[in-house]
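Trainee: no FASTA, just this:
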């Protein structure tokens, strides 16, 4: 398979930098870039200190992953650099993740990472090398249309990663290339086998690379011990129903772990009040949200009033309207929490997005909800 990297000049005179995590996706991108005849340079970020990185599995940009990326580059006959970004990643992503949890929010660290070290810094490094573009293994499409560059969802809905890339600027998008945007994962793995890459059967990394064991609470407790303090569980009227063993164990919309019996309906976390170490719980209808206030908006396309909004990575976009500050849902939406990303679409085209900072409850008739 040959991919057009849209270099703007003959490939023999061009240079492509590939962001390589050590996984199959970015490795195939490197192989596709090498096929063009351009000079290709692989770059891997070391995001953890060496002792910790070697022990990690199921993550990305760790010890084994760095070795895998180098092995792929050796196979392809291209140069490979490793950049030590451990300190910058800790302050820009891990510490912010812990701070958000400590404030009772639901953070999206992959978006923070893409807006920081993975795009801003890598693009700067690629430009310093005189590269014509930076190519990544993300499953999104870069579409040139009517004199502008747009980001579209990956053609395979199961692999689309546009939700995490809403913070990409127009200048960055002009420089980036996403060769896998039109492919299903099965084709990517086939190409890896065809190229003889050792990572062809390597499992996909975890969504949150720095918590490969899935124990978010354990990480946050180590970094922000105050989040493990016990506190009260109260209902919507403030009546004490029981106790919890730390707000770090809960996010808005969660049912598991409340463990309060004798209630007429299942209880969910409706609100977290971290300063008082308090959980406010209620029935599912109390989670219904009519609107959300969104800040830090980045527009990749024109600002539209009528949008399709996605508020969780695995959720389907829903219809809504945007007035410059508030996103109002066409129908009550559930599972919306401060800290999450609200990403706007027009069909497959990504318009932009920002961070939810507050929500407005929807009034749901009890009889209808039942």
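Mentor: Perfect, I can see it now. A quick note: this is a predicted structure, and the numbers were derived from the prediction, not measured.
Trainee: For the rest of this, base every contact and every neighbour count on C-alpha atoms.
Mentor: Noted.
Trainee: the helices in the stretch 201-350 of the chain, which residues?
Mentor: Ranges of helices within the stretch 201-350 of the chain are 216-223, based on DSSP state H, counting those that start in this stretch.
Trainee: What are the contacting residues of stretch 31-50?
Mentor: Residues from elsewhere that reach stretch 31-50 (Cα atoms under 8 Å, 6 or more residues apart in numbering): 1-3, 5, 11-22, 30, 61-63, 66, 69, 73, 76, 78-87, 89-90, 195.
Trainee: okay, pairing it with this:
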């Protein structure tokens, strides 16, 4: 009679030694701990690191994800634990799929989130296909998010630690990808636990600082990167009020964001004014009172839906939504306008909703991520 071996920690009914897992290794502490834990458990681990840009180029910075130092750190972890490690050159793919769109979106007056596009178009598409080519049973990453097996299918849930939750950046994970992916750190209560595991395994990255969200933007200076990628992008123009009256001059639309108050250079007015719209076509920055920033209805497109029933099978979906990574989800109603588009009604209006941001959907109660989409007009 065959021995019942049960299900291993990655959800497969076979021993870890017969389960091949590709670990996406950025060189940071999170993915290094994932690789170390799985290797110690006896899994057939293969580490893969993507070189996303030339670490010596002007766009890169020390400590940035997938730059030269990080590749070295990932390789050292693999050598320490004795599993194979490969570095793949994805520089052209990353530039075409992420950096170029980032520049174009910014020029168009949007506020892009390139980390989501990187997960969607590089890590969870091309790298995942590489994992399949290597005959891996699954691919594991160091993201702080949870994959749970629901009654109908695998579900995406927020991380146990709200301070580390990365669900906002992973909303575009498709069901097919979710079936293949694993997120071993999502259940941890704090980053301190991750660092303690790194120290336990003797990893040199145990105290390594976290990388910045946007890896290719030195010192957070988006405008400098855009000007380098698109010479002439910082052409000056007019600052106007909501009736079109000229109040001053600006030094380039790319230097402004929706909701900005400081640095407008239009002092002397009785009431404070905020950036309420960026008219990139006419090189205008539109300003208005704070109440003009309040938004209740948000059009969303390119929706990725992770619910059990088809997205447009209901007239509306009561959910909670998050339109910024730093805010907690708030109550809303989604009204589908097509298979991948909708109007989202925020039950509590929010300020500063901007095109290019993500609108991420959560179940009315609990931690389940229901998907999300892209805000394409926030005014």
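Mentor: Perfect, thanks for sending it. Owing to the predicted nature of the structure, the values given are computational and were not obtained by experimental measurement.
Trainee: Please work out the TM-score for the two chains.
Mentor: Overlay of the two chains. TM-score (TM-score structural alignment, normalised by the length of structure 1): 0.94; 358 aligned residues with a Cα RMSD of 1.4 Å.
Trainee: quick one on the thing from earlier: in PyMOL, how would I select just the buried ones from the contacts of stretch 31-50 of structure 1?
Mentor: Selection of the buried residues among the contacts of stretch 31-50 of structure 1 in PyMOL, burial being defined by 16 or more other Cα atoms under 10 Å:
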select buried, resi 5+11+14+15+16+17+18+19+20+21+22+30+61+62+63+66+69+73+76+78+80+81+85+89+195
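Trainee: Mark which of the contacts of stretch 31-50 of structure 1 are part of helices, please.
Mentor: Using DSSP state H, 30, 63, 66, 69, 73, 76, 86-87, 89 are the members of the contacts of stretch 31-50 of structure 1 that sit in helices.
Trainee: Those residues: which two are farthest apart?
Mentor: With Cα to Cα as the measure, no two of these lie farther apart than 76 and 87, at 30.4 Å.
Trainee: these two touch, right, residue 229 of structure 1 and residue 277?
Mentor: Yes - contact criterion Cα atoms under 8 Å: residue 229 of structure 1 and residue 277 qualify, at 7.1 Å.
Trainee: what about the two, which has more around it?
Mentor: More crowded of residue 229 of structure 1 and residue 277, by other Cα atoms under 10 Å: residue 277, with 22 against 15.
Trainee: what do we get in structure 2 for the more buried one?
Mentor: Counting by TM-score structural alignment, residue 277 of structure 1 corresponds to residue 283 in structure 2.
Trainee: The residue nearest to its match when sequence neighbours are not counted: neighbouring residues, count only.
Mentor: Among residues not flanking residue 283 of structure 2 along the chain, residue 237 sits closest, at 5.2 Å (Cα to Cα, 6 or more residues apart in numbering). For residue 237 of structure 2, the neighbour count with other Cα under 10 Å is 17.
Trainee: corresponding residue for residue 237 of structure 2 in structure 1?
Mentor: Here residue 237 of structure 2 is matched to residue 231 in structure 1, going by TM-score structural alignment.
Trainee: from what I can see its match touches residue 246, true?
Mentor: Yes - the criterion here is Cα under 8 Å, and residue 231 of structure 1 meets it with residue 246 at 6.6 Å.
Trainee: which residues touch the match of residue 237 of structure 2?
Mentor: Neighbours of residue 231 of structure 1 in contact, by Cα under 8 Å, 6+ apart: 243-247, 276-279.
Trainee: ok, of the residues you listed, which one's closest to residue 321 of structure 1?
Mentor: Using Cα to Cα, the contacts of residue 231 of structure 1 come closest to residue 321 of structure 1 at residue 279, 30.7 Å.
Trainee: Distance check, that closest one against residue 339 of structure 1.
Mentor: 17 Å (Cα to Cα, to the nearest Å).
Trainee: Tell me which of the two has more neighbours.
Mentor: Counted by other Cα under 10 Å, residue 279 of structure 1 and residue 339 do not tie: residue 279 has more neighbours, with 30 against 22.
Trainee: Quick one: residues contacting the more buried one.
Mentor: For residue 279 of structure 1, the contact set (Cα under 8 Å, 6+ apart) comprises 231-234, 244, 247, 269-273.
Trainee: Return the residues in contact with the residue mapped onto residue 68 of structure 2 from structure 1.
Mentor: Residue 68 of structure 2 maps onto residue 63 in structure 1, with residues paired by TM-score structural alignment. Going by Cα under 8 Å, 6+ apart, residue 63 of structure 1 touches 46, 50, 53-56.
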